[in-house]
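# Could you look at this predicted model? Sequence included:
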Amino acid sequence: MNIQKSVNSFLKQCKRVLKVAKKPTTEEYLNFSKITAIGIAIIGVIGFVIVLIAQLAGV
């Protein structure tokens, strides 16, 4: 019985989230994509700099 209550509770929470959720507009999607691309580029540059420093240091 306890498992059934927790499953029902979970399904109610999922239903509530889906009611509140909305599809992003084109502008929101483009902004999100730009921010994600900038973040990936920054992480890549940091990784490249670390590898470059390690190679120059002879590690």
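Right, received. Where do you want to start?
# contacts and neighbour counts: CA atoms only from here.
OK.
# for the helix or strand where residue 49 lies, packing partners?
Per DSSP states H and E: residue 49 is located in helix 26-57. Using 3 or more CA pairs under 8 Å, 6 or more residues apart in numbering; DSSP states H and E as the contact test, no helix or strand touches helix 26-57.
# In addition, the following structure is provided for comparison:
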Amino acid sequence: MNINKESIHGFLKQCERVLRISKKPDNEEYLTVAKVTGVGIIIIGLIGFILSIVSQVLFYS
């Protein structure tokens, strides 16, 4: 792993550029992201639950 002064300087410049163009999400955007994340978690949980029920029915009956 080769770390030198130029690579660190370049990385810091990229970080500065990202921070300059990024913005804090407004309330509507935050709620949308929270809803989508919640729905995704619920879907993944349901898939896991269904798979566990199917495996119990197939292997323990």
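Perfect, thanks for sending it. Just so it is clear, the model here is predicted, and its values are computed rather than measured.
# most centrally placed residue in structure 1?
residue 36 (8.6 Å; CA atoms, centre = their mean).
# got a list of what that one touches?
Residue 36 of structure 1 sits next to no residue when contact means CA atoms under 8 Å, 6 or more residues apart in numbering.
# Have a look at how far, on average, the helix holding residue 49 of structure 1 is from structure 2.
With mean CA distance after the TM-score superposition for structure 1, helix 26-57 of structure 1 departs from structure 2 by a mean of 0.2 Å once superposed.
# equivalent range in structure 2 for that helix?
Mapped onto structure 2 using TM-score structural alignment, helix 26-57 of structure 1 spans residues 27-58.
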